[in-house]
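Participant: I'd like to go over a predicted model; first the sequence, then the structure.
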Amino acid sequence: MSNPCRLRVVHLLLLLLTILTTLAEGQLAKWNFANFSSSLATVRDSIVLLGDAAIVNTTGPPRLVLNGRGSQTGVATAGRVVYSSPVQFKDDLTRIFVSFSTNFTFTITDPGLPKPVGCGGFTFYIRGDNNSVGESGEYLGLTTEANDGLTSNRLLAVEFDTSISNIPGGDPSPAHIGLDVNGVKSDSTYDLCPGTPDCTVLVNRGDYLAKIAYDSSKEALSVELYLNTTNLVANWTAPKLSLEPIFQNYMYVGFTGSNGVFCNQTHTIYSWSFSTSRPPSSKPKSPEAPALHTSYDCYKFDGCNNYRALIIGVPVAVGGCALIFLMICIYCVYCRKTQKNPEYKAVDVSGPNSGPQTGGDNAVKVNAKSASAHELPAPLVNIALPLCHGKDKDPQDPKPTDFAPVAGQPSVTASSISMEPKPEVPVVESVDRNPHGKVTMCCVQTKPKRDYKDTIVFSAKELAQATKNFSEKVIIGTPGRKPVYKGVLRDNGAEVAIKEIALNNISNEFVSKAMLLGRIRHPNLVHLLGWCKCEEKRKLYLVYDYMPRGSMDKLLLLSKDADGFLGFDARYNVLVGVAAGLNCLHAEWEQCVLHRDVKPSNVYLDAMFNAHVGNFSLASLVDHDKVAHSTVMDGTLGYMAPEIPFTGKPTMKSDVFSYGILVLEVACGRLPLDWHLPQEERVLLDCVWRAREEGDIARVADKRLENTYSEKQMATLLQIGLNCAHPDPSMRPNMAFVWKVLIGGAEPPELPAKKPVIENYAALSSLGTMRNSASRGNLGSTSSDTQ
């Protein structure tokens, strides 16, 4: 019988070889849908369909049709296909952009006569948002007349156009390839039919193969086009293209297609592959900064090295090999100890539903006297953490999804975390439209893509340089009476927000949790980029992504004509983004993260008005199968779930309640508690219930939005707000289901005819019975620790 320890060593060595091979190749993202027929289930899990896009599997193999819901004369169509997970285009370590390449086969068909003007075409695009569908016809489903050409679009596209645009300074011929930056007016084009005004070479000619590649070292984008995969039609290299003014760190990839009113073209994708890579020789950009006089002299302290200055290559490989070899040796010594010690026994860590365990591959050795995870030796804590299995599901929950521990995650002791039932993630095969006509956010996956990055340890000198020696002129807020500085990092020019916290106000547990939260990467969460602990000044600095639009509460107070006023579409998109972010915290990580203080002032907006949930000062990490053990009553009056004053235990459902109040506040444009109003109108939740009981729920909508929505659209939004703010926690949906409702993939649950009253806390008829200041800043809010 073979020694299990030796087998494990072999497995670790194979894993090391795989990791080193991957590092050598520099591969960051890769997928290949070579045949949609053989990978249809994967396609439905990985690709989101917006607008008129569809997966068609009738009369032929499954394929992506970019405008498949209305390809008929007299019907203008526009569709968008999005790969559901964002792709990292800017490397965290080297601070340079990666190269990328994509291949796809397509056809363009038109049973009628092609029209030379205003017909349409399709694009391969990379852009910062994953929620918008552009206009039909000459806008190619990419942009709209209102936003075409804006730098805030953060858009790069290669268009395959089949008509001459009406846009001034437009297209060379009806058949051309164009490079579009932030709009459909091409920066440069390749004419497929020079001197032929009625060219239709792209239409009804058969299968085309397109190869698009971008070399980041040369800043060169090339396009090759083949007819029937072998006959070269075009080989074009566009003028030098820098991604710096266009791309964010993370972008979304996909296709758009559109049809004009007088056309009936169909744009079909039959296969698609995509990959990113970085040059193996790329090194970090660390320009030397000029000396800066600063009163901060605590630049040297334990563990405060600048990891971003490390060189990729031999030092990393050698150090990694040595570290893994040392871990293997420690593991072997431990294995020998457990084999000789009869007090150790096998314990199943594969989950509560896996049946009896007899010490197979899913078992680890634990001391029989105390078999809890926190008493394992430190190197084995991560191995011993169980897979997450949900139980006690909501009626809306689909089939459970398992999550395995992530290698390299810092150990978390059982004494520092508490448990919470884990909600499941819905399967959304395709999405039509949300109530106001556009699908707004698609982040939830059947198998969530989770990206864990180590936070950066900054030096105090770096942060002093970034903030002009912590000047009062760059203070952008003072939550919790502690300043938040806007900074610009010297090495890469990135704008950041730097939060100052007094060390005597925080515990080591808080620092550990902050570092764990820093490993979460999601498009709708404020990212913790790094930190700096200055013992001499007794201060901790947390470094976050900078959000130029600030917090949402300030924008909700603006007049309709003010810059930054949020219209109905923008508010709806924000709510979808917040739902996706909270679902990530609740269900897409090994520990469930309870926010505990969901409200507009903790929702931050980037330059494109995308929502980012922040301020995890009250957040707690809990494992997925237990109830939170905290009995500290945290939160903000007006947003706090009614059961919290009685149970003292925050849960995912209490976060859902706070989200429901947020929805009502955003839709109605007023505070949840407003003592300046007559007594019967002070509590927003009661007002919405009363309006619903009287059959006119839309009357409570924000008057500044005027007629930018239908009553049905507003009623749906308010209904999901009431569902989330249901007095009975068991009746509240989970955030995955809320997200699904908001994108149009499900209907909101039915509500009772009148507002329910829970007997266990009937004395608390509404949160309005608890008087406090009407100011948002002091409605029982605790101090903020993060952005």
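Facilitator: Good, I have the coordinates.

Participant: only C-alpha atoms for contact and neighbour calcs from this point on.
Facilitator: Noted.

Participant: what's the following helix or strand after the longest helix anywhere in the chain?
Facilitator: Across the chain, the longest stretch assigned as helix under DSSP state H is helix 314-340. Going down the chain from helix 314-340, the next helix or strand is strand 344-348, by DSSP states H and E.

Participant: list the helices and strands the helix or strand just after that following strand packs on?
Facilitator: Sequence-wise, the next helix or strand downstream of strand 344-348 (DSSP H and E) is strand 363-367. Contacts defined by 3 or more CA pairs under 8 Å, 6 or more residues apart in numbering; DSSP states H and E place strand 363-367 against strand 344-348.

Participant: Check which residues of the strand it packs on are buried.
Facilitator: Across strand 344-348, burial judged by 16 or more other CA atoms under 10 Å covers 344, 345, 346, 347, 348.

Participant: from those, which single one is nearest residue 213?
Facilitator: Set against residue 213, the nearest of those by CA to CA is residue 348 (48.1 Å).

Participant: hang on, isn't that closest one packed against residue 383?
Facilitator: No - counting by CA atoms under 8 Å, residue 348 stays clear of residue 383, with 11.5 Å between them.

Participant: Which residues are in contact with each of these two?
Facilitator: Shared contacts of residue 348 and residue 383, defined by CA atoms under 8 Å, 6 or more residues apart in numbering, comprise residue 364.

Participant: give me the number of residues near residue 101?
Facilitator: Residues lying near residue 101 (other CA atoms under 10 Å) number 18.

Participant: Test my guess that it contacts residue 272.
Facilitator: No - using CA under 8 Å, residue 101 is not in contact with residue 272; the gap is 10.9 Å.

Participant: Which one of the buried residues of strand 344-348 is nearest to residue 722?
Facilitator: Checking the buried residues of strand 344-348 one by one against residue 722 (CA to CA), the nearest turns out to be residue 348, at 42.0 Å.

Participant: how far away is that closest one from residue 335?
Facilitator: Using CA to CA, to the nearest Å, one obtains 17 Å as the distance from residue 348 to residue 335.

Participant: and residue 161, how many neighbours does it have?
Facilitator: 23.

Participant: How about stretch 330-349, which residues are buried there?
Facilitator: 331, 332, 335, 338, 344, 345, 346, 347, 348, 349.

Participant: Now distance to residue 365 too, for those residues, in JSON lines please.
Facilitator: Output for those, formatted as JSON lines (distance: CA to CA, whole Å):
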{"residue": "331", "distance to residue 365": "12"}
{"residue": "332", "distance to residue 365": "13"}
{"residue": "335", "distance to residue 365": "8"}
{"residue": "338", "distance to residue 365": "7"}
{"residue": "344", "distance to residue 365": "6"}
{"residue": "345", "distance to residue 365": "6"}
{"residue": "346", "distance to residue 365": "5"}
{"residue": "347", "distance to residue 365": "7"}
{"residue": "348", "distance to residue 365": "9"}
{"residue": "349", "distance to residue 365": "10"}
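
Participant: what about versus this one:
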Amino acid sequence: MPCLTLVESTSTHEKKQIDGPVVNVTKHISFPQFRLDDPKIIHEVKLLGSAILSKDAIQIPDESQASDLRHQAGRAIYSYPIRLLDPVSQTPASFETTFSFQFSNSSTTSFLGDHPTSSNGLLGNNTGGSGLTFIIVPDEFTVGRPGPWLAMLNDACEENYKAFAIEFDTRQNPEFGDPNDNHIGINLGSIISNKTVNASDFGISLKDGSVHEARVVYDGGRRWMEVHLGPNPVFSGFLDLSPLLNEYMFVGFSASTGNLTQIHSVFSWNFTSTSQASLRFPSQETCESKLINKYDRGGFQSQESSQPQRSRKAEPPASFLIFIAVMVLAIIAVASLFYIGRRKRAQKNAVVLPEKKQRPRPPNKPHKFTTTEVSSATRGFNEYEILGSDSRGVYYRGKLLNGTQVAIKRYSAEFLSSQLGLDRRRLLKEITSMSKIRHPNLVPIKGWCQGNREVMVVYEFYTNGSLDKWLFGVGVLPWTRRLKVVKDIADALSFLHSKQLAHKNMKTSSVFLDVSFRAVLGDFGFVLSSTESSRFEAAVSQQVDVFEFGIFLLEVVSGRGRTDTDVSQEERDLVDFAWRMHETDEKGRVVDRRMGSLVNLEQAIKVVEIGLLCTLNESKGRPNMGEVVEFLSLDGPIPELPPSRPMALFPYNSTTGLCTGYACTPFK
């Protein structure tokens, strides 16, 4: 990295930087092949999502782990950041990258008749799904959305998420402006390409099973890019990447599948970047210059010039100096002996206490944060760090001093002063007790903060965001992923209830997706009533969890919220609508139509029935979460639903998702 040297002005003694020569900083990456036994590959290539090293290549998706290759997303990123922008001049780096890739069917492909098909029922060679990108992104841990998003971006990403990609796309998505299902696109911070090239115009078919060689050359000074596919220059033109670049970025590949699937393989990769950097001149003020300056000001004189001015008569005799030195040493010796003797006598009379050992705190153990730490992590609770909000407070993204990313729930003053938050001590007690709970499908609590009449909870951060953004967003979650989500969350709730605890805030925005799309339950409710015993309160809250989980199941299957103003009046309340469809034996109408024919309708209807069971009165057959987990295995029968909706359903506030009124007590 360039060195910045601070120098001191001899006239003003102020520090300043002096521009020096401009030099080039070069980085070179070379992977002639991706071998599993090469330790360099293991350390320098980070695989995210559904990506794997297999058969001397990077493969996306990972067919060894996914039973269904549809709607998979993965990335392969060089593990270390690369300097791609000079922040002084705002000049982007020049770079050149070459890589070989291939699109092919799953190894489980078989043939039915004249049409190739994979074992999961998907068409083969002539379909494609969806494509591969060479990406430059600001982080090394985010995986974008599958399908047409190519694992580059998703609708949960912020608008200012800086990303550049060159896509090799084998699916036509008219909503994104794709010209056909065989094109190359240049994407500047958006999934909609700024420039598209029809590969067929050059006699190239991306999905013909051939190994293709791509070469991208970018001149940062001229802002000029060239893209070659094989011997063909498919694009050349002016392209300013500086608005999309931070000083340091990550480079690599991303790929995804949608309703149709293919294996994306990268066999080799070379990347070289050259960025300019302004060095600083070292300080011209040296020790020698200081001596010269002092001499010029008369502070020193040379030995030759001062020798004649010395008076030999003024020099003291050598014997006198020796006598003085001996006397000083004798005085020091006597004083030392006196001090040592006095210290020994004091130690005999002293009581020696064992030294108290400071027990080190485990680095990952939840603990109390200071208000200063939390404020610093969120840049003073900057509005740009807000992840979301609800009736209880605001979620902020934060970064601790050790670099760990966290999500911080800052409870609002209105919530803390409401009846739900009157007993703040009990609220903090539940936070600390919940922070000790660990389960693969529960968001870990890293700590809490109390101060200045505030209460905040520090959670682990999940870059793929909350489920509601994926479930109710632009794209469509496939049925297999939805089923996995409800099973994950059922396991989490069942575990909590087995510990005599409850979540108390069960809704889609409390469910988060990790980098591999495993569902985890967070944003705990921490609602306690100071007038009830903890055992009674836990029993009530667990029943509320089951009821809310039933609504959660209906939301996941239907792909819509519990209240929806965009539908007809009779369908507006999701629970009412689901019960009416049960009464008329039309439960299939509850299932999200956007999933099309890929949904397993029998499974989806069974999950709807489990959701309706969870909304029964406790005395009328509402299951506990342990039973729900068994039902969601979908292996055996479930209890029969009543023919019509019971009259006294568990009431809830459709806005906050909280139980309200007397009905929040157990039914007898």
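Facilitator: Okay, I see it. Not measured: the values here are computed from a predicted model.

Participant: now what about the TM-score between them?
Facilitator: The TM-score (TM-score structural alignment, normalised by the length of the second structure) is 0.43; 336 aligned residues with a CA RMSD of 4.9 Å.

Participant: between the buried residues of strand 344-348 of the first structure, which is nearest residue 231 of the first structure?
Facilitator: For these, the minimum distance to residue 231 of the first structure (CA to CA) is 58.6 Å, reached by residue 348.

Participant: Around the residue nearest to the closest one when sequence neighbours are not counted, how many other residues sit close by?
Facilitator: Leaving aside its sequence neighbours, residue 348 of the first structure sits nearest to residue 363 (CA to CA, 6 or more residues apart in numbering; 4.9 Å). Counted with other CA under 10 Å, the neighbours of residue 363 of the first structure add up to 17.

Participant: what about the helices in the stretch 201-350 of the second structure?
Facilitator: Per DSSP state H, counting those that start in this stretch, the stretch 201-350 of the second structure carries helices over the ranges 287-296, 303-306, 318-349.

Participant: Of these, which stretch is the most buried?
Facilitator: For the helices of the stretch 201-350 of the second structure, the largest average neighbour count (mean count of other CA atoms under 10 Å) is found in helix 287-296, namely a mean of 12.

Participant: for that helix, packing partners?
Facilitator: Packed next to helix 287-296 of the second structure, using 3+ CA pairs under 8 Å, 6+ apart, is no helix or strand.

Participant: Residue 65 of the first structure touches residue 258, doesn't it?
Facilitator: No - applying CA under 8 Å as the test, residue 65 of the first structure and residue 258 come out as separate, 10.5 Å apart.

Participant: Which one of the two is surrounded by more residues?
Facilitator: Higher neighbour count among residue 65 of the first structure and residue 258: residue 258, with 36 against 27, using other CA under 10 Å.

Participant: Which strand or helix spans that one?
Facilitator: Per DSSP H and E: strand 250-259 holds residue 258 of the first structure.

Participant: cool, and residue 121 of the first structure?
Facilitator: strand 120-127.

Participant: What are the buried residues along the very next helix or strand once past the strand holding residue 258 of the first structure?
Facilitator: Remark: after strand 250-259 of the first structure, the chain's next helix or strand is strand 266-277, criterion DSSP H and E. Buried residues in strand 266-277 of the first structure, counted by 16+ other CA under 10 Å: 266, 267, 268, 269, 270, 271, 272, 274, 275, 276, 277.

Participant: In terms of secondary structure, what does strand 266-277 of the first structure contact?
Facilitator: If you count contacts as 3+ CA pairs under 8 Å, 6+ apart, strand 266-277 of the first structure packs onto strand 27-33, strand 63-65, strand 99-109.

Participant: Nearest to residue 44 of the first structure among the buried residues of stretch 330-349 of the first structure?
Facilitator: Nearest to residue 44 of the first structure among these: residue 349, at 31.1 Å, using CA to CA.

Participant: if I pick the nearest residue to residue 215 of the second structure once chain neighbours are set aside, what's in contact with it?
Facilitator: In space, and not counting its chain neighbours, residue 215 of the second structure is closest to residue 98: 4.4 Å by CA to CA, 6+ apart. Residue 98 of the second structure sits next to 213, 214, 215, 216, 269, 270, 271 when contact means CA under 8 Å, 6+ apart.

Participant: how about a cut-off of 6 Å?
Facilitator: Residues in contact with residue 98 of the second structure (CA atoms under 6 Å, 6 or more residues apart in numbering) are 214, 215, 269, 270.

Participant: From residue 101 of the second structure, how far out is the closest residue to the first one other than its chain neighbours?
Facilitator: I take that to be residue 214 of the second structure. Nearest non-adjacent residue to residue 214 of the second structure, counting by CA to CA, 6+ apart: residue 229, 4.6 Å away. When distance is defined by CA to CA, residue 229 of the second structure is 11 Å away from residue 101 of the second structure.

Participant: do residue 348 of the second structure as well
Facilitator: As judged by CA to CA, residue 348 of the second structure and residue 101 of the second structure stand 81 Å apart.

Participant: Over to residue 344 of the second structure?
Facilitator: Taking CA to CA, one finds residue 344 of the second structure at 80 Å from residue 101 of the second structure.

Participant: ditto for residue 556 of the second structure
Facilitator: Plainly put, residue 556 of the second structure is 37 Å away from residue 101 of the second structure if you go by CA to CA.

Participant: same check, this time on residue 446 of the second structure
Facilitator: When distance is defined by CA to CA, residue 446 of the second structure is 42 Å away from residue 101 of the second structure.

Participant: How about residue 429 of the second structure?
Facilitator: For residue 429 of the second structure, the distance to residue 101 of the second structure - CA to CA - is 55 Å.

Participant: Which one of these two is surrounded by more residues?
Facilitator: Higher neighbour count among residue 429 of the second structure and residue 101: residue 101, with 22 against 12, using other CA under 10 Å.

Participant: So which bits of stretch 11-30 of the first structure are buried?
Facilitator: 12, 13, 16, 23, 26, 27, 28.

Participant: scratch that, stretch 99-110 of the first structure is what I was asking about
Facilitator: Across stretch 99-110 of the first structure, burial judged by 16+ other CA under 10 Å covers 99, 100, 101, 102, 103, 104, 105, 106, 107, 108, 109, 110.

Participant: Just the strands from the stretch 351-500 of the second structure, written as ranges.
Facilitator: With strands called from DSSP state E, counting those that start in this stretch, the stretch 351-500 of the second structure shows them at 367-368, 386-389, 393-399, 405-411, 445-451, 454-460.

Participant: No more questions from me, cheers.
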